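Asker: Build me a model:
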Amino acid sequence: MSNLGNKIAWFYRRASVMPLREFVLRLARFLRDVTTYFLIKYVGETQPNIFFKNNLKKKSFFFDFENSGVEWFLPEKYRKACILEADSSLRHQFSFFELKNHYFGTVIQWNYDYKNNIQSSLQYAPFLALRSFRNISDIKYVFEHNKHQDLPRLAQAYLITKNRQYLDELISRVDSWIDQCPFMFGVQWASPSVSAYRLISWTITFDLLSGCDAFSEPFFERWARSVYQHIYFVSKNYSLFSSAGNHLISEATGVFVASLRWQEFFSGRERDFLDRASKQAFSILLEAMGSQFFSDGVNREQAVSYHVFSCNQMFLSYWVGLKSGISFPASFGDRLRRAGEFLKTILNANDMPPNYGDEDSAWAFRLAADDSNKFINLLDILSVLFNDSSLVFRGTLSETAYWFFGARAAENNQLIDDKSLPAVRNGALEENYYPEGGYYVATFDRGTNKEAFFFLDCGPLGMDSTGSHGHADALSFCMSLGGVKVFIDSGTYVYKDTRERQRLRSTSAHNTLYFSDIKNQDEYLGPFLWGERHLASGHVVKPGSFFAEVKWYSGETHCRETMIEHNLITFTDHWCGTSLPSIAFHLNPQLQEFVRQVQSDCISIETDEFCCRVYARDQHIRLKKTLVSPVFYQLTETSKLEIRPAMVKGTQITEISWEFK
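Answerer: Here you go, the predicted structure:
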């Protein structure tokens, strides 16, 4: 199909999930953007008035480190890590996605794709053909360093060392961004979500430094003016209707947090606008907590990475709101807490979850090393927020918790140190089922080096309108032994509409049953778009027994009975389709060297820590090579175990057993 044909087909599919009100909204915004273009071109840009205060100090959202001293509350290992990262940032060496310590030049080019060496044009943002740019470049490489999530690290390094070079670099970076990215021109004004990430980074950075007399009046006024423009742009371009999801949460968080922090520097109509913007954002956040999180705490994106991402945004809004004297309904904090409890439940002994759904390594905001565990990072801040040490397992709290809570983090850390490990090697089975989110979790000896962890998905696809970040993975499972992942989710790789993107989201790329002539349980329409969906459900039959079923959008059915005993899981799969099925098991690439075929019906994975065997009753198990994506932008070869019953309707029993050494 020609490029024009592809574009027409994509627009048709995208329009098919949009309600009439969304068409009206998009048309209204288009007409507004055209009008704004001519106003800027012929009348000029309206400049908000800034009220500069000689003392910018206001009670911070963060711990009062100015009076207490960073060295008093922040553990030394975190101080060293922060300085190390900030020094790399000073040298303009950055690492994200496939770029490792990549030098960005003497002056950072903010509209440049450093991976593909392509400069984006400085056209009026609403008229930019972003889809055409994506065909020759990768917009994520442009957007990533424009989130400015390294700026808080420079501010933190300055607070730790009082070395002026960190502050000068921070100021220079903001100045150069404003120079290169004039309001409403260029790719940086094309995405309200990315603008919101930047707004959050700027606000956190400013708040960290607000008591340091760090900024000159000309720079501050220039920065505050750009902040106002960001708030205006994001609040006028919220991702609504079929575009809502984590984008809307991020945008509302950016507007809410920034409006509350910066509004004291504006007066008159600008102050009135920021007050209205914060109230609108607050209303959106309250509604989103109910509409984007199930009551059992599971995020509706059906992707663990976005669960954590959205929780972090909700936490930041909640914390800044409370610090600003805003009251939240009790249900908001309760659901946020439940989201944390769900996350804790799905972490294995190495503090890692099954990587279900899309994952792109994104942070909502970052006050810790970029290679730190973002799952533990979230649980740590929630544990201190709710004064609940049961939300974390063990060890020192993350750096982020110390920056927000200071002495409270230290006190909570003592509670954690005083706790014994959450499980004893007594062989006890712990089960949790989340009926709305559709996840069943079972563990033996939780939290120990003999832990057996099992996770099964029997939930919906994703957000109601588009499905966006969900995968066609109903009745798929993941498993780890002693914290080592054995059977894994295949991952994401990229967000472009490539063959690999399509394959990794398909049912055949997950640990479940699929049919030979049908790729998906759900109708694939695009890289973030699903059409007709599967219907799935599950229930606990009795302790150690779980039943789940799925009806494909095309009519095929699959039921999976799971029996869990100590050292043994038994699957009984029933299916009815129009073509032959395959039952797949995707192996962790790190275990490839340990896998061998014992018999035609048995596969063994034996390491120094455990021996795991997969046995297919009355069927052969085939080993084949495939590609999975453990990390975004990375493909790795691994082994895929396949069982291929020669019946379009039938039953297959498969056993997974294990022994620890």
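
Asker: can we go C-alpha only for contacts and neighbour counts from here?
Answerer: Will do.

Asker: Return the list of helices and strands in contact with the helix or strand encompassing G340.
Answerer: Taking DSSP states H and E as the criterion, the element that holds G340 is helix 330-345. Applying 3 or more CA pairs under 8 Å, 6 or more residues apart in numbering; DSSP states H and E, one finds that helix 330-345 makes contact with helix 268-291, helix 304-323, helix 374-385.

Asker: For the following helix or strand past the last one, which residues meet the burial criterion?
Answerer: Once helix 374-385 ends, the next helix or strand along the chain (criterion: DSSP H and E) is helix 399-405. Within helix 399-405, the residues that qualify as buried by neighbour count (16 or more other CA atoms under 10 Å) are 399-405.

Asker: Now do helix 399-405: which elements does it pack against?
Answerer: Using 3+ CA pairs under 8 Å, 6+ apart, helix 399-405 sits against helix 374-385, helix 407-418.

Asker: repeat that for 10 Å
Answerer: helix 65-68, helix 70-73, helix 76-90, helix 374-385, helix 407-418 (3 or more CA pairs under 10 Å, 6 or more residues apart in numbering; DSSP states H and E).

Asker: which one of those helices lies closest to G438?
Answerer: helix 374-385 (20.1 Å; CA to CA).

Asker: quick one: the closest one to helix 330-345, angle?
Answerer: On the basis of axes from the mean of the first three to the mean of the last three CA atoms, to 10 degrees, helix 374-385 is oriented at 140 degrees to helix 330-345.

Asker: Quick one: work out the angle between helix 374-385 and helix 407-418.
Answerer: Using the same axes, to 10 degrees: helix 374-385 against helix 407-418 is 110 degrees.

Asker: could you say what helices and strands helix 374-385 packs with?
Answerer: Here helix 374-385 touches helix 304-323, helix 330-345, helix 399-405, helix 407-418, going by 3+ CA pairs under 10 Å, 6+ apart.

Asker: now, of those, which is deepest in the fold?
Answerer: helix 399-405 (a mean of 24; mean count of other CA atoms under 10 Å).

Asker: How far does that helix sit from its chain's centre?
Answerer: Chain-centre distance of helix 399-405: 20 Å, with CA atoms, centre = their mean, to the nearest Å.

Asker: related to what we said a few turns ago, to D351, which of the helices and strands packed on helix 399-405 lies closest?
Answerer: Closest among these, using CA to CA: helix 374-385, at 7.0 Å.

Asker: Next, the angle from that closest one to helix 304-323.
Answerer: Going by the same axes, to 10 degrees, helix 374-385 makes 30 degrees with helix 304-323.

Asker: Before we compare anything, build this one as well:
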Amino acid sequence: MSFSAGIPAYTSWLEGSRFKFLNQEKDFSGAVPWDFDGHGRLWTYNLNYFEYLLQPGLSKEQGLKLINGFLDDWENLHTGIEPFPTSLRIVSWVKFLAEHQIGDERIQRFLWLQIEVLSDNLEYHLLGNHLLENGFALLFGAAWFSDSGIYRKAKGILAPELAEQILPDGGHFERSPMYHCLILNRLLDAIHLLKNNPTVPGRELLPLFQRKATSMVGWLREMQFANGELPLFNDSARGVAPAPSQLLAYAKRLDISGTKTNLEESGYRMIRRKNYELAIDAGDVGPDYIPGHAHSDTLSFELHIRQQPFIIDPGISTYEKNERRQWERSTAAHNTVQLGALEQTEVWGGFRVAGRAHARILEESEFEIRATHDGYRRIGARHERTFQFDDTRILIIDEVKGGGKHAAKARFHFHPSVNATLKNFTVETDFWSLHFAGAEKVEVLEYECGGEYNKLTSAKKLVVNFRQTLQTTIYK
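Answerer: Sure, this is the predicted structure:
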């Protein structure tokens, strides 16, 4: 079996036993403690993914030393041998072994053991991207060992899960652009595997993989800003998934061109005008049975002016179950409207959701989108937001309907590069200005912007108090 490099991994192995994941570096100065938890669980997971085997400049000898170091300690591990890191490690090892044509007997035995253990511990209790990664790991394992039984398990996961998880408009059903890119990368790897190894089990899945990848590439093209970035809706951060440009180039090498798509089922819309790009979140927060990566961000938006980020989603900086994680998922962390201290969608516990908002687009044309959600139904209220747009102006009309009069706040989070000056009910910036009609009070406040793991940058935000209706004009 052969597998030449796909998209190179981010450089995370620095030398010896020194690693850097999620903007946090650690030098173990000796044997690697693979269950190290000093930087949080996600850091430990990344250490055990072994994706650094595919980073530029890492030699065959260096990779084998890292693998054998893991084998020396595997009987003492707990976190590192959970199903999810095991899945990503299987794929990483198979790609590395295939690229260097390594047939080491000890590694082979343990790789097979990992595949068998994974096949008996599939993450049906978590579903979503976890179960897909389980399936792809079994596919790569089946290909490496030419095992039809493991392949049947892989097919039993991948065929139905891809059918469900990739929406008709091409978006991944968890509505995270970051996870969309991660799943697309894995799908392209699977196409690469099957196209270049015609005798391995799984060729019958190739047409399905190609159809889904074509759809996902179309969605990615539609959602991408002109500067190459993606909106950081829901659980999204930079520096984790491959960049859109890398994915599009990889797809092209595999003859996946992508179809022109109309954003529908994912609930996102991208408005492009001469001077700006406006990404709108007017869909549900995610599938009802797996909302772990959802945020309370219904009817939020991101705005780029002349290819520069202006009003942004602050993104995420942690997966730890702490105050920062809670804020990053909250209504207050997004460019939408909050009634009192209520959440549109009740996020809690790091990856949990209780009551959630359901969104509906009421009208849509070339010049307007009007949408509503029911996240405040428990107090008999409904938020309706209308976007009207031409080349030099965006008008946002927020209306709180039903349930009497409520104290409402609209928030607008600026990119860290934006300076803002308040003059009465107008905010002037280096880009465009914002004027608020119907506001009772406008404040320019500081906030800590995420967007990368374990990295916060000071930025400005606007908090606008109003009662029933607010008209926000963003103009040149």
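
Asker: Fetch the TM-score of the aligned pair.
Answerer: TM-score for the superposed chains, counting by TM-score structural alignment, normalised by the length of structure 2: 0.91, backed by 467 aligned residues with a CA RMSD of 2.6 Å.

Asker: Contacts only, for H145 of structure 1.
Answerer: Neighbouring residues of H145 of structure 1 by CA atoms under 10 Å, 6 or more residues apart in numbering: 94-96, 108-114, 198.

Asker: What is the equivalent residue in structure 2 for it?
Answerer: When structure 2 is aligned by TM-score structural alignment, the residue opposite H145 of structure 1 is L47.

Asker: And D351 of structure 1, by the same measure?
Answerer: Checking TM-score structural alignment: D351 of structure 1 goes with G228.

Asker: From Q108 of structure 2, how far off is that match?
Answerer: Going from G228 of structure 2 to Q108 of structure 2 by CA to CA, to the nearest Å gives 40 Å.

Asker: Compare neighbour counts for those two and give me the winner.
Answerer: More crowded of G228 of structure 2 and Q108, by other CA atoms under 10 Å: Q108, with 17 against 12.

Asker: longest strand anywhere in structure 1?
Answerer: strand 649-660 (DSSP state E).

Asker: and that one, what does it pack onto?
Answerer: So strand 649-660 of structure 1, by 3+ CA pairs under 10 Å, 6+ apart, packs with strand 452-457, strand 477-481, strand 557-565, strand 568-576, strand 581-586, strand 602-606, strand 610-616.

Asker: With distance to L286 of structure 1 added, can I get those strands in TSV?
Answerer: As requested, these are arranged in TSV below (distance: least, CA to CA, whole Å):
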stretch	distance to L286 of structure 1
strand 452-457	28
strand 477-481	33
strand 557-565	37
strand 568-576	41
strand 581-586	39
strand 602-606	48
strand 610-616	46
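
Asker: out of those strands, nearest to P329 of structure 1?
Answerer: Distance to P329 of structure 1, taken as CA to CA, is lowest for strand 452-457 among those, at 31.0 Å.

Asker: That closest one vs strand 649-660, what angle?
Answerer: Going by the same axes, to 10 degrees, strand 452-457 of structure 1 makes 150 degrees with strand 649-660.

Asker: Would you check the span in structure 2 matched by strand 452-457 of structure 1?
Answerer: Under TM-score structural alignment, the match for strand 452-457 of structure 1 is residues 276-281.

Asker: Comparing that stretch with structure 1, how large is the average distance?
Answerer: Its matched residues in structure 1 lie on average 0.6 Å from stretch 276-281 of structure 2 after superposition (mean CA distance after the TM-score superposition for structure 1).

Asker: could you pull out the helices for the stretch 51-200 of structure 2?
Answerer: 60-73, 83-100, 105-119, 128-145, 148-165, 177-196 (DSSP state H, counting those that start in this stretch).

Asker: What helices and strands are in contact with the longest one?
Answerer: Meaning helix 177-196 of structure 2. When contacts are defined as 3+ CA pairs under 10 Å, 6+ apart, helix 177-196 of structure 2 sits against helix 83-100, helix 128-145, helix 206-223, helix 244-253.

Asker: Same question for the second one.
Answerer: Contacts of helix 83-100 of structure 2 with other secondary structure elements, assessed using 3+ CA pairs under 10 Å, 6+ apart, are made with helix 41-49, helix 60-73, helix 105-119, helix 128-145, helix 177-196.

Asker: if I look at the counterpart of I656 of structure 1 in structure 2, how far off is G438 of structure 2?
Answerer: By TM-score structural alignment, I656 of structure 1 lines up with I474 in structure 2. To G438 of structure 2, I474 of structure 2 is 15 Å away according to CA to CA.

Asker: and what of G375 of structure 2?
Answerer: 23 Å.

Asker: Looking at those two, which has the bigger crowd around it?
Answerer: G375 (24 against 17).

Asker: Enumerate every residue touching the closest residue to the more buried one other than its chain neighbours.
Answerer: Computed as CA to CA, 6 or more residues apart in numbering, the closest residue to G375 of structure 2 that is not its neighbour in sequence is A357, at 3.8 Å. Counting by CA under 10 Å, 6+ apart, A357 of structure 2 touches 283-285, 296-298, 343-346, 372-377.

Asker: Next: A226 of structure 2.
Answerer: Per CA under 10 Å, 6+ apart, neighbours of A226 of structure 2: 272, 276-277, 304, 306-308.

Asker: ok, now with 8 Å
Answerer: Q307 (CA atoms under 8 Å, 6 or more residues apart in numbering).

Asker: circling back to that earlier point, which stretch among the helices and strands packed on helix 374-385 of structure 1 comes nearest Y434 of structure 1?
Answerer: helix 330-345 (8.4 Å).

Asker: ok, average deviation of the closest one from structure 2?
Answerer: Counting by mean CA distance after the TM-score superposition for structure 1, helix 330-345 of structure 1 comes out at 2.1 Å.

Asker: contacts for that helix?
Answerer: Residues contacting helix 330-345 of structure 1 (CA under 8 Å, 6+ apart): 286, 289, 293, 295-299, 307-308, 311, 314-315, 318, 353, 375, 378-379, 382, 386, 391-392, 432, 441.

Asker: rewinding a little: buried stuff in the longest strand of structure 1?
Answerer: 649, 652-660.

Asker: got it, and stretch 335-344 of structure 2?
Answerer: Going by neighbour count (16+ other CA under 10 Å), the buried part of stretch 335-344 of structure 2 is 335-339, 342-344.

Asker: and if you look at stretch 3-14 of structure 2?
Answerer: 3, 5-7, 9-13.

Asker: what would these look like in TSV with distance to G218 of structure 2?
Answerer: As requested, those are arranged in TSV below (distance: CA to CA, whole Å):
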residue	distance to G218 of structure 2
F3	26
A5	23
G6	20
I7	19
A9	23
Y10	25
T11	28
S12	30
W13	33
